[in-house]
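1. Here is a sequence together with a model predicted from it:
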Amino acid sequence: MLLKTLFPATVAMALLCTATAKSQQSMPPDAKPGFEVVTIKPAPADETRQGFDLQGRHIKLMRESVLNIIIFAYSMHPKQVVDAPDWVSTEFFDVDGVPDVEGEPNLVQYQYLLQRLLAERFGVRMHKAKRDLPDYALRIMPGGIKFAKTTWTKDNLPHQGGHNGADGQTMTFTNSSMADFLLLGIQHVVDRPVVDETGLTGRYDFALHWLPDPIKAPDGDAAPGLFTAMREQLGLELKATKGPVDVLVVDSVEKPGAN
């Protein structure tokens, strides 16, 4: 399955689709995999494919920047990665690898693999800090949430899906937490970091249909914008605020050597 970015300036749908890939065998849930073998090459200038491709335990990244890998691997908004050199967002790489543990990784294991890749092959060293930044607070509307706790059992893995059409963007979340929703749903389609202030700790089933700004609405049937859709369909709001936000400060990063 090719998992590609569907509209400019965001990797949200690439990340969303990553979590939908399935296989007949999963990695043991307590496994912390590394790469058994991995190659990294500069992406060809004429490469048109972009995104994350997961086929069982075979992992491919096509035309991805180091910044995109960091924000996925650490569940961050792009503005939460600071003091990095310009090339981490302007130069692109192809990654092709197989983990050293049998089975398909879950989302957390996929992130762990990329964290190790960043450290071992790109020499990424970072430290956590707080910075005062404009952000959005994710809050429950006065009328309460408009979605229910999941009907799946605790043994089912979370599942996210979505598609992009002329009438807007549709995202579905099953057995998903608010953290899943932030990472795979909205964190990378808004202009500032999102801080979860809902207090919701469970897992839920819900869907969201909205019209991303770059997409021109067809006559008659336009979906609402993201902020309106969240209020009307989910009972959640994004409130613009400013305050201390977690950031990753990049201390060092280097371009990978030849494989």
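-> Thanks, I have the structure now.
2. can we go C-alpha only for contacts and neighbour counts from here?
-> OK.
3. Strands of the protein, start to end?
-> Per DSSP state E, the chain carries strands over the ranges 35-42, 51-55, 58-65, 81-82, 92-99, 125-140, 148-149, 159-165, 168-176, 194-196, 204-210, 236-252.
4. Tabulate those strands (JSON lines), appending distance to Thr18.
-> Converted to JSON lines, those look like this (distance: least, C-alpha to C-alpha, whole Å):
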{"stretch": "strand 35-42", "distance to Thr18": "18"}
{"stretch": "strand 51-55", "distance to Thr18": "6"}
{"stretch": "strand 58-65", "distance to Thr18": "10"}
{"stretch": "strand 81-82", "distance to Thr18": "22"}
{"stretch": "strand 92-99", "distance to Thr18": "15"}
{"stretch": "strand 125-140", "distance to Thr18": "24"}
{"stretch": "strand 148-149", "distance to Thr18": "23"}
{"stretch": "strand 159-165", "distance to Thr18": "9"}
{"stretch": "strand 168-176", "distance to Thr18": "13"}
{"stretch": "strand 194-196", "distance to Thr18": "21"}
{"stretch": "strand 204-210", "distance to Thr18": "18"}
{"stretch": "strand 236-252", "distance to Thr18": "23"}
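5. Turn those strands into a markdown table, columns for mean neighbour count and distance to Arg116.
-> Output for the strands of the chain, formatted as a markdown table (neighbours: other C-alpha atoms under 10 Å; distance: least, C-alpha to C-alpha, whole Å):
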| stretch | mean neighbour count | distance to Arg116 |
| --- | --- | --- |
| strand 35-42 | 15 | 8 |
| strand 51-55 | 21 | 16 |
| strand 58-65 | 21 | 14 |
| strand 81-82 | 17 | 17 |
| strand 92-99 | 19 | 11 |
| strand 125-140 | 16 | 11 |
| strand 148-149 | 13 | 34 |
| strand 159-165 | 18 | 24 |
| strand 168-176 | 20 | 25 |
| strand 194-196 | 20 | 25 |
| strand 204-210 | 19 | 30 |
| strand 236-252 | 16 | 15 |
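6. put this beside the first:
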Amino acid sequence: MFLITRFRVCLLAALFVSLAGSCVYAQTPIVEEPGYTPTLTFDVATVRLAPPPDANFHVSVTSPPHSSRFEATNLPMKALIQIAYGFGAPVTGAPEWVANTFYVIQARSDEAADARLAKLTDNEVRLEKRHAIRELLAERLDFKTHLETRPSSIYNLVTAKSGVKMEAVPAPAARAEGEAAPPMAPANVQAHGSQHGLEFVGSNAPMAAICGALSSMVEAPVVDKTGLAGTFNYVLQFGRDWSVKDPESWPSIFTAVQEQMGLKLEAVHESVPNLVVDHISKPTEN
């Protein structure tokens, strides 16, 4: 049972590296826009304790683009915090229940809010949804936090000596003068579990999305030091805790990244921003 739960939660974290679409997609990460102030809040929201995990345990998150709706099943609060504040900073100071107690969350705003979101850019929508989730955490869990720079273990992602083994995605063909440039295909990463470990199949992925997925697996920030631009297709197969005893288990994520992607995770100890939890209460049933 523990392995099922651990697998599902790790799978969620690997997939949901930014707030857009459903949890099987890794969209373009949120970019801070100093001149833009999000204001979205949820008009209706329920946060309920999920039943104890069983053999049918699964984690799901639904957040349609350009819609205020946000729904999650069997989501730990730590994952919700990371969705609201990002996966780039370690979460410290949180009680144990934040990571191992699961909730069912249903939230939305009104039709007027949806109409406004439909007119915003993709990044502005992500900022709005993140703001709404932060407000939900503050209202229902009395969540208080601050960023504090602390010595932490992180990883730099660099190019391996063997060279990059990922497939570079060609840029869209240029159009005639005066025509709008064709849009880039959205980033997409799907994860598949097996007795051998976990497989990531990524397409149209910029380095930021790749770093986000790797960060969730090594449970530490991953900083892009490759200097690589553009987007890539890749397949990454690596072992996890449930595959240790499998004689055909895939290699560790560190070996797999180097052998299969032509990249390398280098451990460093630096002072980086940590998301420090000052206060959080268990949500009451509603």
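-> Arrived safely. As the structure is a computational prediction, the values presented were derived from the model and not from experiment.
7. Asp219 of structure 1 is nearest to which of the strands of structure 1?
-> Closest to Asp219 of structure 1 of the strands of structure 1 is strand 168-176 (C-alpha to C-alpha; 12.4 Å).
8. Measure how the closest one sits relative to strand 204-210, angle-wise.
-> 170 degrees (axes from the mean of the first three to the mean of the last three C-alpha atoms, to 10 degrees).
9. counting contacts, what elements does strand 168-176 of structure 1 pack onto?
-> Identification of packing neighbours for strand 168-176 of structure 1 by 3 or more C-alpha pairs under 8 Å, 6 or more residues apart in numbering; DSSP states H and E yields strand 159-165, strand 204-210.
10. Reformat those as CSV; add distance to Ala84 of structure 1.
-> Output for these, formatted as CSV (distance: least, C-alpha to C-alpha, whole Å):
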stretch, distance to Ala84 of structure 1
strand 159-165, 31
strand 204-210, 33
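11. For Phe102 of structure 2, give me its contacts.
-> Residues near Phe102 of structure 2 by C-alpha atoms under 8 Å, 6 or more residues apart in numbering: Leu49, Ala50, Pro51, Asn74, Leu75, Pro76, Met77.
12. for these, which one is nearest Asn188 of structure 2?
-> Looking across the contacts of Phe102 of structure 2 and measuring by C-alpha to C-alpha, the closest to Asn188 of structure 2 is Leu75, at 21.4 Å.
13. That closest one pairs with which position in structure 1?
-> Matched to structure 1 by TM-score structural alignment, Leu75 of structure 2 sits across from Glu64.
14. wait, what's in contact with its match?
-> Glu64 of structure 1 makes contacts with Gln50, Gly51, Phe92, Phe93, Asp94, as judged by C-alpha under 8 Å, 6+ apart.
15. which of these map to contacts in structure 2?
-> Among the contacts of Glu64 of structure 1, the ones still in contact in structure 2 (both residues aligned by TM-score structural alignment, their matches' C-alpha atoms under 8 Å) are Gly51, Phe92, Phe93, Asp94.
16. quick one on the thing from earlier: same check for the contacts of Phe102 of structure 2, but in structure 1.
-> Kept across both, from the contacts of Phe102 of structure 2, using both residues aligned by TM-score structural alignment, their matches' C-alpha under 8 Å: Leu49, Ala50, Asn74, Leu75, Pro76, Met77.
17. which of those residues lies closest to Asn274 of structure 2?
-> Met77 (17.0 Å).
18. Tell me how many other residues surround the residue lying closest to Gln27 of structure 2 once chain neighbours are set aside.
-> Closest residue in space to Gln27 of structure 2, ignoring its immediate chain neighbours: Ala187 at 5.2 Å, by C-alpha to C-alpha, 6 or more residues apart in numbering. Ala187 of structure 2: 20 surrounding residues under other C-alpha atoms under 10 Å.
19. Pull the contacting residues for the counterpart of Gly143 of structure 1 in structure 2.
-> Per TM-score structural alignment, the equivalent position to Gly143 of structure 1 in structure 2 is Ser162. By C-alpha under 8 Å, 6+ apart, the contact set of Ser162 of structure 2 is Gly262.
20. what lines up against Leu133 of structure 1 once you look at structure 2?
-> So Leu133 of structure 1 corresponds to Ser152, using TM-score structural alignment.
21. wait, that match sits on Ser271?
-> Yes: under the criterion of C-alpha atoms under 8 Å, Ser152 of structure 2 makes contact with Ser271 at 5.8 Å.
22. Tyr234 of structure 2: which of the contacts of Phe102 of structure 2 is nearest?
-> The nearest one, if we look at these relative to Tyr234 of structure 2 and count by C-alpha to C-alpha, is Leu75, at 27.8 Å.
23. From Glu266 of structure 2, how far out is the closest one?
-> In this view, Leu75 of structure 2 and Glu266 of structure 2 are 31 Å apart by C-alpha to C-alpha, to the nearest Å.
24. With Pro186 of structure 2 instead?
-> Taking C-alpha to C-alpha, one finds Pro186 of structure 2 at 28 Å from Glu266 of structure 2.
25. Likewise for Ala209 of structure 2?
-> 18 Å.
26. Check Val59 of structure 2 too.
-> Taking C-alpha to C-alpha, one finds Val59 of structure 2 at 31 Å from Glu266 of structure 2.
27. Same question for Ala208 of structure 2.
-> 17 Å.
28. go on, Asp224 of structure 2?
-> Relative to Glu266 of structure 2, and taking C-alpha to C-alpha, Asp224 of structure 2 is found at 11 Å.
29. Need the residues touching each of those two.
-> Asn156, Leu157, Val158.
30. Structure 2: matching residues for stretch 227-243 of structure 1?
-> Against structure 2, stretch 227-243 of structure 1 falls on residues 254-270 (TM-score structural alignment).
31. Pull up the distance across that stretch, start to finish.
-> Counting by C-alpha to C-alpha, the terminal residues of stretch 254-270 of structure 2 are separated by 20 Å.
32. With stretch 61-77 of structure 2 instead?
-> Stretch 61-77 of structure 2: ends 13 Å apart by C-alpha to C-alpha.
33. Tell me the gap between that stretch and the middle of its chain.
-> In this view, stretch 61-77 of structure 2 has its centroid 13 Å away from the chain centroid, taken as C-alpha atoms, centre = their mean, to the nearest Å.
34. Kindly report the same for stretch 92-108 of structure 1.
-> 16 Å.
35. I'd like to know how far the closest residue to Ser65 of structure 1 other than its chain neighbours sits from Pro214 of structure 1.
-> Nearest residue to Ser65 of structure 1, sequence neighbours excluded (C-alpha to C-alpha, 6+ apart): Phe92, at 4.5 Å. As judged by C-alpha to C-alpha, Phe92 of structure 1 and Pro214 of structure 1 stand 23 Å apart.
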